[in-house]
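Asks: just to be clear, the model below is a prediction. Sequence and coordinates:
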Amino acid sequence: MTDNEADKVTIRPAGPDDAVRLSLISDATFLETFAGEIAGDALVAHCKEMHAPRYLAKVLEEGAKAWLAELDHAPVGYALLTRSDLDAAQTGDIELKKIYLLSRFQGQGVASRLLDAVEQGATGYQRLLLGVKADNHRAIAFYTKQGFSQIDTRRFNVGGTLYDDIVLARDLNRN
């Protein structure tokens, strides 16, 4: 990817009508990130359930917010913001349930722009939470650079297999 290409990536809010696009990029980025690290059958089961267009449309209709990162209208990344179901959640918290970007677009500032859009969509909340696979060192380094710190751990189910996650938080009212 050229530097100029990263500059052409746009970030836009996504709604229920974008469920197919969200499903496509969800599957692509999840497989790209975890193939070879998570058992193949578990990956496929997770994608089939948690990335299905019908499921994503329902989540958005129930109040979740999503953003698409696109290059020439092709999805290259996305983020999903929902009410938190994490044990560490407190009143005033919201959860960044998903944020993924195709590897070709990583390290170019696109993820930071996507995270900025999420923050703008999280007005009225005090803290942004997220869970990340405990051995995903690249993602943890990105979140740490963005001001997140670990507040908890949890077990995360991917297609019937449990994995260790760390739970990170960042104050949304930082100045």
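Replies: Noted; the coordinates are in hand.

Asks: every contact and neighbour count from this point should use C-alpha atoms.
Replies: Will do.

Asks: which residues touch E5?
Replies: Contact analysis of E5 by C-alpha atoms under 8 Å, 6 or more residues apart in numbering lists L71.

Asks: one more: R21?
Replies: Contacts for R21 (C-alpha under 8 Å, 6+ apart) come out as P75.

Asks: would you say it is within a helix?
Replies: Yes: checked against DSSP: H, G, I helix; E, B strand; the rest coil, R21 lies within a helix.

Asks: where along the protein do the helices fall?
Replies: With helices called from DSSP state H, the chain shows them at 3-7, 19-34, 40-50, 53-61, 110-121, 137-145.

Asks: out of the ones you listed, deepest packed?
Replies: Neighbour counts (mean count of other C-alpha atoms under 10 Å) averaged over each of these peak at helix 19-34, with a mean of 19.

Asks: in addition, the following structure is provided for comparison:
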Amino acid sequence: MIRKASNTNEDVLMLQKLAKKTFYDTFAYENSEEDMKEYLETAYDFDVLKSEIECETSDYYFYLDGNDAVGFVKVNWADSQTEPDYPDALEIQRIYSLKEYHGHGIGAALMEHAISVARKLKCPMMWLGVEEQNKRAYRFYTKYGFKKVGTHVFMLGEDEQHDSVLVKNLED
């Protein structure tokens, strides 16, 4: 089941725990412990997450297995997008599931939900950034019709990384 995250302490804490774990499990193997620690403490700070949830132009959605959040997606539109290049688009800023749930259709369900949000908002396209070495995620996105249009910088602590920017046209 997919449910929109609320600004309750319970939801913010659930998101914080899930976000830190999934990000760490996905990227710790290729980044320094210092950079990971700085990013996790900054990007997934309780107050940062609470303000993102309360923002009128971004939403978090949980994928629940019973009462447990095992995946999530964050979507941004309008001024909440992390890049200004696609002002009418919906950005998927984050989409993750716990490692033990990979291959169970959670990513697909979250992606379909994000697409439905974009359509409801009448966005002509969607975009996201994906780490260039993350072949599994890259294949997943291209399966949904996302195509590489460029790159952008993603700062992980002190490390400047380059992500591919992928775009999906919703008007086809």
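Replies: Sure thing, it's come through. Predicted, not measured: the structure shown is a model, and the values here were computed from it.

Asks: tm score of chain vs chain?
Replies: Here the TM-score for the pair of chains, by TM-score structural alignment, normalised by the length of structure 2, is 0.90; 164 aligned residues with a C-alpha RMSD of 1.3 Å.

Asks: can I get the helices of structure 1 in JSON lines with distance to S84 of structure 1?
Replies: Formatted as JSON lines, the helices of structure 1 follow (distance: least, C-alpha to C-alpha, whole Å):
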{"stretch": "helix 3-7", "distance to S84 of structure 1": "31"}
{"stretch": "helix 19-34", "distance to S84 of structure 1": "19"}
{"stretch": "helix 40-50", "distance to S84 of structure 1": "16"}
{"stretch": "helix 53-61", "distance to S84 of structure 1": "13"}
{"stretch": "helix 110-121", "distance to S84 of structure 1": "14"}
{"stretch": "helix 137-145", "distance to S84 of structure 1": "18"}
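
Asks: and the ones you listed: which comes nearest N173 of structure 1?
Replies: helix 110-121 (10.1 Å; C-alpha to C-alpha).

Asks: which residues sit against stretch 75-84 of structure 1?
Replies: 21-22, 24-26, 29, 63-70, 93-102, 105, 114-115, 118, 129.

Asks: let me fix that, I meant to ask about stretch 111-121 of structure 2.
Replies: V73, V75, A89, L90, I92, P124, M125, M126, L170.

Asks: max pairwise distance over those: which two?
Replies: Farthest pair in the contacts of stretch 111-121 of structure 2 (C-alpha to C-alpha) is V73 and P124. Separation: 19.4 Å.

Asks: got a quick PyMOL command for the buried subset of the contacts of stretch 111-121 of structure 2?
Replies: Burial among these is assessed by 16 or more other C-alpha atoms under 10 Å; the matching PyMOL selection reads:
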select buried, resi 73+75+89+90+92+124+125+126
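
Asks: dump the contacts of stretch 111-121 of structure 2 to CSV, plus distance to R3 of structure 2.
Replies: Listed next are those as CSV, based on distance: C-alpha to C-alpha, whole Å:
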residue, distance to R3 of structure 2
V73, 10
V75, 13
A89, 22
L90, 19
I92, 16
P124, 24
M125, 23
M126, 21
L170, 23
